[in-house]
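Enquirer: sequence isn't available, so here's the structure alone:
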């Protein structure tokens, strides 16, 4: 069903409220050794907190927007979403490994996607008391205050977040020009760190999913940065396949350098 809108602010307010409620639910499980299961042949953990947060989001959001589609990491995929021009894309806890290990860098990620691109997005990190949000044509905010990506710093290394094997995909001489921070398991939170200028960029390994990326993609874009594939193209969401190839994200000055020295 087509949804004609110019102003998505009401949807942003809706998803922010829902994400806060889901975050409170998840926070109640945090540090309490919730039950954990393993999916994808034992490669990915999911906890009782993920399911509880997902249930709250689904009940709140689909009641408010019954004509929107739905895509969530913790809900069986339904091909009916492909006929929806507007849908919710959800990760009830992005960074589940961090969550179950007692690390605070996890967040609830909620976005509204319209015709393949995000138009409203929020990341709620309740253990850190942080909330990132953005709406199409509006500013990127952290706890209600505008944020922006980093500015170029002459002579200083680029600060990036990436797994060690991703750093090895950079040309060897260029690696001396970067400072790699400690790995952050939540991809959405890493992108938010780029959006607020705490780091300059990140490299994303293959097989990230729509729900890992989409809310943070919009927040980064509105903060002045970009998330792109290796052909320098923005991502399209709500395709039949919800996984992506290798990606780069960063402030423009960092993205240019990373893309030039990245060996796929």
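Expert: Perfect, I can see it now. Quantities reported herein were computed from a predicted structural model and do not represent experimental measurements.
Enquirer: rest of the way, CA atoms for contacts and neighbours
Expert: Noted.
Enquirer: quick one: what helix or strand has residue 256 in it?
Expert: Assigned by DSSP states H and E, residue 256 belongs to helix 252-261.
Enquirer: run the chain-centre distance for that helix.
Expert: On the basis of Cα atoms, centre = their mean, to the nearest Å, helix 252-261 sits 20 Å off its chain's mean C-alpha point.
Enquirer: who's in contact with the most centrally placed residue in the chain?
Expert: Geometric centre of the chain, nearest residue: residue 188, 2.9 Å, by Cα atoms, centre = their mean. Residues near residue 188 by Cα atoms under 8 Å, 6 or more residues apart in numbering: 94, 107, 109, 123, 212, 213, 215, 216.
Enquirer: let me know the secondary structure of it.
Expert: Look at residue 188: counting by DSSP: H, G, I helix; E, B strand; the rest coil, its state is helix.
Enquirer: against which helices or strands is the strand or helix carrying residue 63 packed?
Expert: Using DSSP H and E, residue 63 maps to helix 48-64. Contact here means 3 or more Cα pairs under 8 Å, 6 or more residues apart in numbering; DSSP states H and E; on that basis helix 48-64 packs against helix 9-29, strand 86-94.
Enquirer: putting a second one here so we can go through both:
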């Protein structure tokens, strides 16, 4: 059996998950909740089997899988979301993503984020640093826009654009289509680990909204907020967010 390093394994996991999930759409035989349920289940089963074969000693954390907290005893933990943006996927939108991250001692060291409908997978070991002109845009959640986000964007001189999954929003910053991704109101570790890993590898800033680092593989998987942005926007966004927080 082929011996894969962590970077290649993350990439092939993200690619394979994307192919499996897209395949469940075949012929339009399933739609809505049925489609989302089957796609999540089939892709997760395949993922669990791959990790059992290739990384049997590592811990795992995935959405929709019972968490027995045994991962807390592990230094290496795979944090995976087979469909980030289930609503977008199940309604035929393209702004959903696949998240695969290897977290070592709380920090994402290897990550791949796939945009299956675009046929692209971004991996932390091969991502270019972000440069070029600014877009003048801040992306936020379409379904759960952060309170005060438009005021923060106005303070920094950015337009607001709602989007789907966390991975899609992060990749919009990576690709130069947005300068800032800001979220408040709660996510889980599987929403953030892979996007944060790829973002940091690309030289982007990634933190909590108070500027503190994001730590993964905690007992409570809830992660209340995230900021991913081009480094030159960091101080302005954090200051504007802090000022907005004092008003609310």
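Expert: In hand now; what should we look at? Because the structure is a prediction, the values reported are computed rather than measured.
Enquirer: about what we covered before: can I get the helices and strands packed on helix 48-64 of structure 1 in JSON lines with distance to residue 176 of structure 1 and mean neighbour count?
Expert: Shown next, in JSON lines, are the helices and strands packed on helix 48-64 of structure 1 (distance: least, Cα to Cα, whole Å; neighbours: other Cα atoms under 10 Å):
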{"stretch": "helix 9-29", "distance to residue 176 of structure 1": "39", "mean neighbour count": "20"}
{"stretch": "strand 86-94", "distance to residue 176 of structure 1": "31", "mean neighbour count": "28"}
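Enquirer: okay but residue 125 of structure 1 is in contact with residue 131, surely?
Expert: Yes: using Cα atoms under 8 Å, residue 125 of structure 1 makes contact with residue 131 at a distance of 6.1 Å.
Enquirer: who has more neighbours, these two?
Expert: Taking other Cα atoms under 10 Å, residue 125 of structure 1 and residue 131 do not tie; residue 125 has more neighbours (24 against 20).
Enquirer: quick one: the helices in structure 1, in order.
Expert: Along structure 1, counting by DSSP state H, helices occupy 9-29, 48-64, 96-100, 164-167, 172-175, 187-195, 210-222, 252-261.
Enquirer: would a markdown table of these with distance to residue 239 of structure 1 be doable?
Expert: Putting those into a markdown table (distance: least, Cα to Cα, whole Å) gives the following:
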| stretch | distance to residue 239 of structure 1 |
| --- | --- |
| helix 9-29 | 22 |
| helix 48-64 | 20 |
| helix 96-100 | 24 |
| helix 164-167 | 26 |
| helix 172-175 | 35 |
| helix 187-195 | 20 |
| helix 210-222 | 9 |
| helix 252-261 | 25 |
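Enquirer: among the ones you listed, which comes closest to residue 242 of structure 1?
Expert: Nearest to residue 242 of structure 1, of all the helices of structure 1, is helix 210-222, at 5.5 Å by Cα to Cα.
Enquirer: average offset of the closest one relative to structure 2?
Expert: On superposition with structure 2, the mean distance recorded for helix 210-222 of structure 1 (mean Cα distance after the TM-score superposition for structure 1) is 0.8 Å.
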